[in-house]
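Asks: heads up, no residue letters with this:
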């Protein structure tokens, strides 16, 4: 008696079962988790770290900005390499760079060492961000990718929720240096899983050419701009010779970069991509998303600790509403896009939520009802979740298969660049606001110090050192003043985000509403090669026919005409 055969598992558009897709993605997801965890685990402990290392607000900003800057600069390099050589090997290399730099940061004796290691960390993070999107395009069609983009959003949300909580517990318990080692076992596991489960078809061999001059010029332009934004108004005047030299140098480096990219055979950022309206508008929208994502994670953590007196662990718990919004929006919208195939309404809703959240965060004070602050954070997180990954999806859907790597990394590059510039500008605005506000409260601070008795001189020397204060440890009189000052400064810094969020909405509104294809990038590439082969064969047949028509016999008769006459129905045999 024959047994009934079990039904075959359903195949995705790529011809793989869902289990096979999930196995292939498992290493990518774990690699992204490592990247996010290593970054977020120190977010709530950064005020403590900078205080212990004797750093000021500028050092705090640069610990974050250094990572974002190198992530932005390295992302298009990784994307270009992804179009040229083995993507699996590149992904493993990115994990290795990231983890080694993260572990080295744990030994930081001062803020300079920490900033340097965070910069190297950003090189690996750029590779993980760019390559995960490119590899996903190889094995999943855009129509189905929404579901799996939701998984990436869930992993990011898990790392963003768990990281600050774990980091806060570690900092309050055994010390902040252990935050930098927590990602190591996950990194080893990611390398093993990627090796065992990720199987990509070999790429067509191409000659590798890296635009080294473009890398140098781009690094110079962005670095000069960020250093100027960070130091202007403190180390030198906004209107000064130093400003002229730094801003002029940044402009000249940017112009030289554009010239080099236009003439390069393998440009770092192909400017021809901007001929695509989809790519250009997605880049504009991604800048606001980057500022919102990185700016909120940095300055909301400061708000919780410096304006509400929270410990690192409490700060991690208090930022959960924003991550909840990101998680719900990214997973839910990803499922809806895969089910119905429509993406534009969700992107518009996300940009509106981004505007609302950022605008409402400009109203927070040190004593604002936390339920309201939670609502504002949730709206901001939902806006990020609905726009961040789906902007990459929209670009991948309309990009030529051979340029998918550089297009994906291009959007990620401008998102990271927007984040790095945004964090630098918000940090500079915060430092300036705090200085001005503390100057206006000088009498109140003097009175609060006078009420401390023997402790007054100790606290006065700490405040004059210029290092980032530990507000939660201050006496009541001083703590209220500093909480109020930092709350006002942080809320004012969020004004910078609002106009970028509005531009994001306008850009998304004008995005061409192109339906999502059901073909993977590999299938699109094979289809285009097949079309090219068909055209080549057809052109070859035409050439043979033309040759036959005009070739002649020795007696002067046309062979082609003779052959056609012999094969006609009425011809004699």
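Replies: Ah, there it is. Note that the structure is a prediction, hence the values are computed from the model and not measured. Numbers count the residues shown, from 1 in each chain.
Asks: hey, let's count contacts and neighbours off CA atoms from now on
Replies: Will do.
Asks: Could I get the buried residue list for the helix ranked longest in the chain?
Replies: When the chain is parsed with DSSP state H, its longest helix is helix 404-440. Residues of helix 404-440 classed as buried: 404-434, 437-438 (neighbour count, 16 or more other Cα atoms under 10 Å).
Asks: go on, stretch 169-187?
Replies: Buried-residue list, stretch 169-187, by 16+ other Cα under 10 Å: 169-171, 176-184, 186-187.
Asks: hmm, who's touching that stretch?
Replies: 30-31, 34, 37-38, 41-42, 45, 48-49, 95-96, 99, 102-103, 105-107, 167, 311-313 (Cα atoms under 8 Å, 6 or more residues apart in numbering).
Asks: Could you tell me whether residue 193 really is in a helix?
Replies: Yes. Counting by DSSP: H, G, I helix; E, B strand; the rest coil, residue 193 is located in a helix.
Asks: just so I have it, where are all the helices in the stretch 401-550 of the chain?
Replies: 404-440, 442-450, 456-464, 476-493, 497-509, 521-550 (DSSP state H, counting those that start in this stretch).
Asks: Below is structure B, check it against A:
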């Protein structure tokens, strides 16, 4: 009988999006973020170190264990394959479980794989241990991006991505150097290359336990194990094919058709499984977003170029130039320096400007150019030319790697951060795994051919050497070869590695072309999407629409800007610190309430005509705010505060700073009418009580002669309205207080009345002061009454149902009564003495 109809704008009470550095918590200060990142960066250092520290030791490792070029490639590929296959799984688990527990688990897996790898006695055992290491490293690399995204808004993430890039650079340059020194140290040996990362991993475990504090998502989960199985099988079959094609069997052979067909079939099964899974490993809906699709494709091609540089440089410097493992690491410093500089500088500039596409495009040009230059080197090329080429390539990689992840994270809700981040990392690792396998096969084929040609030029003595002492394609020992043959081997490896770089250049060019089509969306200053509780309603309006979403109209209820750090959270920034500073013309003013008083901590947001959110801030305690616009033009200025109605207005920004004060009206209201359900007559004097979700009573009142009631100053949200009146049954109704005035029509039903007379004795005289009790069908006492001088009693406001009426004064007498509805029901009671 009660209806609730909004009389004003209802969007004002929608769930607001809030910036949170911890998925719904208070924004974190720089110090808090750095403390939390300390263990994370140390874990990332361990992950990168595991792959780079063995790069310069691999020639000696494979030679010591009796392996060939195929084993050399698979020691690298096995770790990449495991990392590739498990990266989406780690990312998905991060959306479901404790991120802190997951990153610690990944570290433990890495430690186990490293310890056993150091004890390996053959290449098969080593490759198996590298798989275990790869699983742990996959978790570390995926979770590092996910945890950063959970703590830091996309706009600020560029700054901290620079720290991640610096860590990457230090581990990448320090790993080969450390590995080279360990390998060249007689009392250590190459096995300590696997043990070296263990202490760092254990320290990272302890640091993470102390510093990383993120909320744990608790909900029922279903891990997509079938998806993980099929994607791993498809990638593995593809890698096995490219590893042995051209060596064990021709490129065009039945084995090729069988393996490629099987990989495609497994890939299709994976897509079917993902489309039906309730919690898919890789949510296919993410690829409806053009930015995510193109960034994933670009990452695939970048992976080929990145791993080509890190894997094959060690063979070039040691086998083409005869350098020691230590010097091999030293000579790769130009590439790492370029990566360090570009990743750090690009992160800082992106944080300041919010623009990232120019860095991606420039990075694609530099990577392509660097690989093209490296494709011209030979074993006797001047080192300065190689150093310049490596530096150019490193600069390009630093501009592309982290920023591809960053632009993807900028496009998804917080609940999909793990999956989206791991998708880009997955394709980068996939490109690296396939690239290393394919390029390793190319290198083995080219080196064999160049060695044969070179030895043939030496005459009968050279031809008799077969593969120059390489054992049919094994890793040669240059010191054991005669000078002419050594020159042939060095020339073959110099030319072969150059071919590898030359074949990698087209993939970098494809990455560059793909980045041209990625639409730039300025980085948001707030984490996008759901609140911390996954079961809560989604935000009213996302900060930045996806490429397929329409522009946000000004009438849509805006997302609320983030609250300033509270003293409890350890924040040090003032409440009015703008979250986004776009570097254009300023819009400033004061937010005031309906009485003219300043409104502190009001959220002020600027929306562009394209529906983007270039800036927002939290007003200072005196109500003042400042926003920096990206440039001149029309914008929608939105302000909101707790207990006040949000306001939106259009402002036109020119070349001069714009002053615009904002007036917020009072909060929402509730009014209505109380009537009788039977005839619709107004009920005067009805008591109306409003109770909020915390049990507090923000308003009470009585209905007027026309049955009307009205309340103002109510905060938006759910309430319970209870109405009671004499002669009527009380009624409780839920209501949702909106952005305007909510109207509530209340119809009260009249209660039934039971009345009668208690009589006693033979004459049936009325009995005064007799006690009468009314009991319902469940045995509960509904009411009690004492009879008057006339023996009468009455019970009012009764619901329909069966009752028992008990009267005492003489021996008790109980009688049953059925109340069928409103009106008066008579029930007389006769009491007698016990002996009658």
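Replies: On my side now, so go ahead. If you're wondering where the values come from, they're calculated on a predicted model, not measured in any experiment.
Asks: Now the longest helix of the first structure on the second structure. Mean distance?
Replies: Helix 404-440 of the first structure, aligned to the second structure and superposed, deviates on average by 0.9 Å (mean Cα distance after the TM-score superposition for the first structure).
Asks: Would you mind pulling up the elements that that helix packs against?
Replies: helix 57-82, helix 111-139, helix 212-231, helix 277-302, helix 370-398, helix 476-493 (3 or more Cα pairs under 8 Å, 6 or more residues apart in numbering; DSSP states H and E).
Asks: Mind putting the ones you listed into CSV with mean neighbour count and distance to residue 197 of the first structure?
Replies: CSV is the format used below for those (neighbours: other Cα atoms under 10 Å; distance: least, Cα to Cα, whole Å):
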stretch, mean neighbour count, distance to residue 197 of the first structure
helix 57-82, 26, 19
helix 111-139, 25, 13
helix 212-231, 20, 33
helix 277-302, 25, 31
helix 370-398, 24, 23
helix 476-493, 22, 45
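Asks: Dump the ones you listed to TSV, plus distance to residue 259 of the first structure.
Replies: Shown next, in TSV, are those (distance: least, Cα to Cα, whole Å):
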stretch	distance to residue 259 of the first structure
helix 57-82	17
helix 111-139	24
helix 212-231	9
helix 277-302	19
helix 370-398	25
helix 476-493	35
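Asks: how about these, which one is nearest residue 525 of the first structure?
Replies: helix 111-139 (9.7 Å; Cα to Cα).
Asks: re earlier: just the ones in helices from the contacts of stretch 169-187 of the first structure, please.
Replies: 30-31, 34, 37-38, 48-49, 95-96, 99, 102-103, 105, 167, 312-313.
Asks: closest one to residue 359 of the first structure among the helices of the stretch 401-550 of the first structure?
Replies: Of all these, helix 497-509 comes closest under Cα to Cα, at 5.9 Å.
Asks: which helices and strands does the closest one pack with?
Replies: helix 277-302, helix 344-361.
Asks: what range in the first structure matches stretch 333-348 of the second structure?
Replies: Using TM-score structural alignment, stretch 333-348 of the second structure lines up with residues 320-335 of the first structure.
Asks: To which residue of the second structure is residue 232 of the first structure aligned?
Replies: By TM-score structural alignment, residue 232 of the first structure lines up with residue 245.
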